[in-house]
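[1] No letters, just coordinates:
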């Protein structure tokens, strides 16, 4: 039985409330690491709106989902794979395979580092999130995550438990000249995912346990009107909790992407803790797309939050909405649990809510037409990458975070 405090820290409304509370402290000049320059938010909204118009002139913006990376360079790799090898399967079977792929791919997406890239057979080289996405798709197509050589386009517990750093490194073309940040952590995360699948047959099924079993669980939970987005996140957080590295444990439960900040929720419950669940929320956005295309409407998508990662957070730093009180921190590689990183991520979540409203005004769209998942895609993530490339060779983030391959 999940405790009340752990359940609280898994709710998206808690993420939002605690991040906005830290933003209010920033407005009062009461945060230790960052200063807020709210007068620069309108210019940031202009920059994001301009980026959206460049990328999506018709404003037909998809969700910020893993599926965008599989189509890097305008090549529909998933569509080609499905057409070649999944002909005749019904919509539910295809959705299960898409969820299989999406779960492992999202979990493998944490920052690759500046020196890694993936080369496709035609010579196309892709780095960062696009490279990781395409590499994971090739590994999935080759059957790396399946225990059944006759059913390679599947992910199952036994297949995941057999993944080694060496096998994953070979699939991702890792070598001395092509180093991938957090390779051991990524492989361990996949093995732990396999164990997590076995622990939750109600979510993942049992013959065999596989991420795609979530489709049947979520379909059963849907009403005729559809499925609330927070129900997707709840299933993801419950099912994947055992897979995350043990960082902070509360009442025997591994909290995952939850971190300490001395000024967060001092009166409790669970005082001093700020939840983010970045990969789980991005996975939820990605699964929402699968469910909708399988005929299950997803409701109240904006109950989920913006994603506290280095593109969205970097946008705010690079455009001067935030500034470091101690500029020397920008010259250090900071661990992900450093209070400055926790503060940065929390301010990113809260400011994305404000930025989204300003962007909608500039584009003449309301929240129904431009939910946060589309603002991110069009959007703040793309704008963060754009400004980073303009300011720094290689387009790296303005703050360096030591990643273990499971957060950024």
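    Noted; the coordinates are in hand. Every value quoted in this text rests on a predicted model; they were computed, and no experiment measured them.
[2] CA atoms for contacts and neighbours, from now on please.
    Fine.
[3] gap between residue 33 and residue 272?
    Counting by CA to CA, to the nearest Å, the separation of residue 33 from residue 272 is 16 Å.
[4] And the helices in the stretch 101-250 of the chain, which stretches?
    Secondary structure of the stretch 101-250 of the chain (DSSP state H, counting those that start in this stretch): helices at 128-141, 157-161, 165-171, 183-199, 201-204, 213-221, 229-240.
[5] Adding mean neighbour count and distance to residue 392, write these out as TSV.
    Below are the helices of the stretch 101-250 of the chain laid out as TSV (neighbours: other CA atoms under 10 Å; distance: least, CA to CA, whole Å):
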stretch	mean neighbour count	distance to residue 392
helix 128-141	23	15
helix 157-161	22	37
helix 165-171	16	28
helix 183-199	22	25
helix 201-204	20	43
helix 213-221	18	41
helix 229-240	20	35
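[6] now do the same end-to-end measure for stretch 103-120.
    By CA to CA, the extent of stretch 103-120 from end to end equals 22 Å.
[7] one step back: and of the helices of the stretch 101-250 of the chain, who's closest to residue 284?
    Residue 284 sits nearest to helix 229-240 of all the helices of the stretch 101-250 of the chain, at 5.6 Å, using CA to CA.
[8] ok, now which ones touch the closest residue in space to residue 372 that isn't next to it in sequence?
    Nearest residue to residue 372, sequence neighbours excluded (CA to CA, 6 or more residues apart in numbering): residue 302, at 6.0 Å. By CA atoms under 8 Å, 6 or more residues apart in numbering, residue 302 lies in contact with 371-373.
[9] Next up, a structure to set beside the first:
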């Protein structure tokens, strides 16, 4: 299946970066409707991130910002324990199982809300991203995503397509006293994922169609030196396009995490459209880690962008790099398509590139040893959470978001 040129353009990470950089230039000219930029505060933000990195990774051995960090929440190596049940599988099939888990877990990761917790058998309680990750891993271990009781530790289209609110809610321990934001939206994502896998046997195979078959598709895309990270993102966006709730379509194709703003590329092509692909890029970082550990080099990881989500974005608001023109917007819930949220996300992506340069300077490292994916992990995401908990008792973001469980 070949995408229309405008659709293909909006799926490229360089388009995300270029269009977000335009918003930063407008902010530098004080020409954005909702945000003012205070560039003199960026150096202080970089120092805060550097301090966070040194606290979290004193030896500066920083991994990628990927889903695999969350599976080890509380210093428990849950994947290794689960991997023992898969002993005897070859390197390729083990990677497919990891991709199976990673895809469903990332798609289930959008904001959980402040009140939800997942409790493990030993009593450990986890919320937000870590809780969602661990809940999805336990669901995977219990065969929630497999249609074959004889082979529970996999993900396949049949199980996803028949996912129910009751089954996912039970796996995530949802109840009146433990509400999970966007549960219905997550179930729709799982069902849509099942349909997407079935629709693209060229990417996800058949009998059964599985997310893990993406490994074979990417192996076919790789050159002798390795696989460009941008190719991972393109494959994810092409294969998973039907997964997203239909927000904006172009040439008959669902664009996913792409939004309208009058200041986005007014000259075209695809004028007025601003792509972020937050979850898809985070999934691409997560898959890059699997591929590299399976002996498949991933090239040009920094071609992917920073992630337009509320931890990174909150960092810039909480440390004063960004300021709302109308402070009242911070007191009311805002929909994902509100122009203030779109501007905030665009500025976040662009500022993360500048922040990464300053953090590398502070640490005496170059882009090869500290790519953006490690700056995010070390890093800006952790620093955004840290400052949020310092400023607000619930550790929530500085802007209140109306989430459907499919973006953040």
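    Alright, I've got the coordinates. Keep in mind that this is a model prediction, so the values were computed, not measured.
[10] Quick check: residue 28 of structure 1 vs residue 46 of structure 1, distance?
    25 Å.
[11] so where do the strands sit in the stretch 1-150 of structure 1?
    All strands of the stretch 1-150 of structure 1, identified by DSSP state E, counting those that start in this stretch, fall at 34-36, 117-119, 125-127.
[12] how about those strands, which one is nearest residue 201 of structure 1?
    Residue 201 of structure 1 lies closest to strand 117-119 among the strands of the stretch 1-150 of structure 1, at 34.7 Å (CA to CA).
[13] before we move on, back to that, residue 28 and residue 46 of structure 1 - which one has more neighbours?
    Under the neighbour definition other CA atoms under 10 Å, residue 28 of structure 1 and residue 46 were set side by side, and residue 46 has more, 16 against 11.
[14] Who are the contact partners of that one?
    Contacts for residue 46 of structure 1 (CA under 8 Å, 6+ apart) come out as 359, 362.
[15] And it, how close does it get to residue 53 of structure 1?
    For residue 46 of structure 1, the distance to residue 53 of structure 1 - CA to CA - is 11 Å.
[16] again, but for residue 266 of structure 1
    42 Å.
[17] So for these two, which sits in the more crowded spot?
    More neighbours surround residue 53 than the other of residue 266 of structure 1 and residue 53, with 16 against 12 (other CA under 10 Å).
[18] contacting residues around the more buried one?
    Residues counted as contacts of residue 53 of structure 1 (CA under 8 Å, 6+ apart) are residue 59.
[19] separation between it and residue 354 of structure 1?
    Separation of residue 53 of structure 1 from residue 354 of structure 1 (CA to CA): 19 Å.
[20] got the end-to-end distance for stretch 302-311 of structure 1?
    20 Å.
[21] ok, and the closest non-adjacent residue to residue 86 of structure 1?
    residue 94 (7.3 Å).
[22] Number of residues surrounding the aligned partner of the one you found in structure 2?
    Following TM-score structural alignment, the counterpart assigned to residue 94 of structure 1 within structure 2 is residue 94. Applying other CA under 10 Å, we find 18 residues neighbouring residue 94 of structure 2.
[23] For the aligned residue in structure 1 for residue 235 of structure 2, give me its contacts.
    Superposed on structure 1 with TM-score structural alignment, residue 235 of structure 2 falls opposite residue 235. For residue 235 of structure 1, the contact set (CA under 8 Å, 6+ apart) comprises 203, 214.
[24] Residue 205 of structure 2 too?
    Residue 205 of structure 2 neighbours (CA under 8 Å, 6+ apart): 197, 213.
[25] residue in structure 1 matching it?
    Under TM-score structural alignment, residue 205 of structure 2 pairs with residue 205 in structure 1.
[26] Can you tell me how far that match is from residue 291 of structure 1?
    18 Å.
[27] try residue 41 of structure 1
    Going from residue 41 of structure 1 to residue 291 of structure 1 by CA to CA gives 34 Å.
[28] All set now, cheers.
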